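# give me a model of this one.
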Amino acid sequence: MDLKVGDLVELKKQHPCGSNNFEIVRTGADFRIKCTGCERQLWIPRSNLERRIKKIISKVD
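Predicted coordinates for the structure are as follows:
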């Protein structure tokens, strides 16, 4: 899956704050994503993130 810094993604499971939209902040073996609802950042392995993505909302060129 081609994901870049700045992309907005919608995950299948929502964050405890109620939002399920996240912005990708860092890429690599582990991704750092930021919740668009509460601005909290979390680390997630690439394999877990790719499995949990429901759709890509917007892509950065």
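
# please make it C-alpha for all contacts and neighbour counts, starting now.
Will do.

# does residue 28 sit in a helix, a strand or a coil?
coil (DSSP: H, G, I helix; E, B strand; the rest coil).

# do I have it right that it meets residue 46?
Yes. With contact defined as CA atoms under 8 Å, residue 28 and residue 46 form a contacting pair (7.4 Å).

# the structure of the following sequence is requested for comparison with the preceding one:
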Amino acid sequence: MERKQFSLGDVVMMKKSHPCGANEWQIIRMGADIRMKCVKCDRSVMIPRSQFERQMRKVIRQADPGKMDIL
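Next up, the predicted model:
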């Protein structure tokens, strides 16, 4: 199985939606754990990379290298 490609600042779709109803998350930290921020309500969660790779469906928007609105 091919590993999914994602990078810092990408907006991804996950299998389960956030309790606020949004299904889009922005990746704001990468390492052994992935921290992502809900696009709708700006809450952030941190999950292990292995769990993130299993639950990620697809990359919705690639990060713009010139402009990163993480903080």
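
# superposed, what's their TM-score?
The TM-score (TM-score structural alignment, normalised by the length of the first structure) is 0.91; 61 aligned residues with a CA RMSD of 1.1 Å.

# which residues in the first structure form strands?
Counting by DSSP state E, residue ranges of the strands within the first structure are 8-11, 21-26, 30-35, 41-45, 53-58.

# now do the buried residues in the third one.
Of the residues in strand 30-35 of the first structure, those with enough neighbours to count as buried (16 or more other CA atoms under 10 Å) are 31, 32, 33, 34, 35.

# just checking, what packs against that strand?
strand 21-26, strand 41-45, helix 46-52 (3 or more CA pairs under 8 Å, 6 or more residues apart in numbering; DSSP states H and E).

# and residue 2 of the first structure, which of those is closest to it?
helix 46-52 (9.8 Å; CA to CA).
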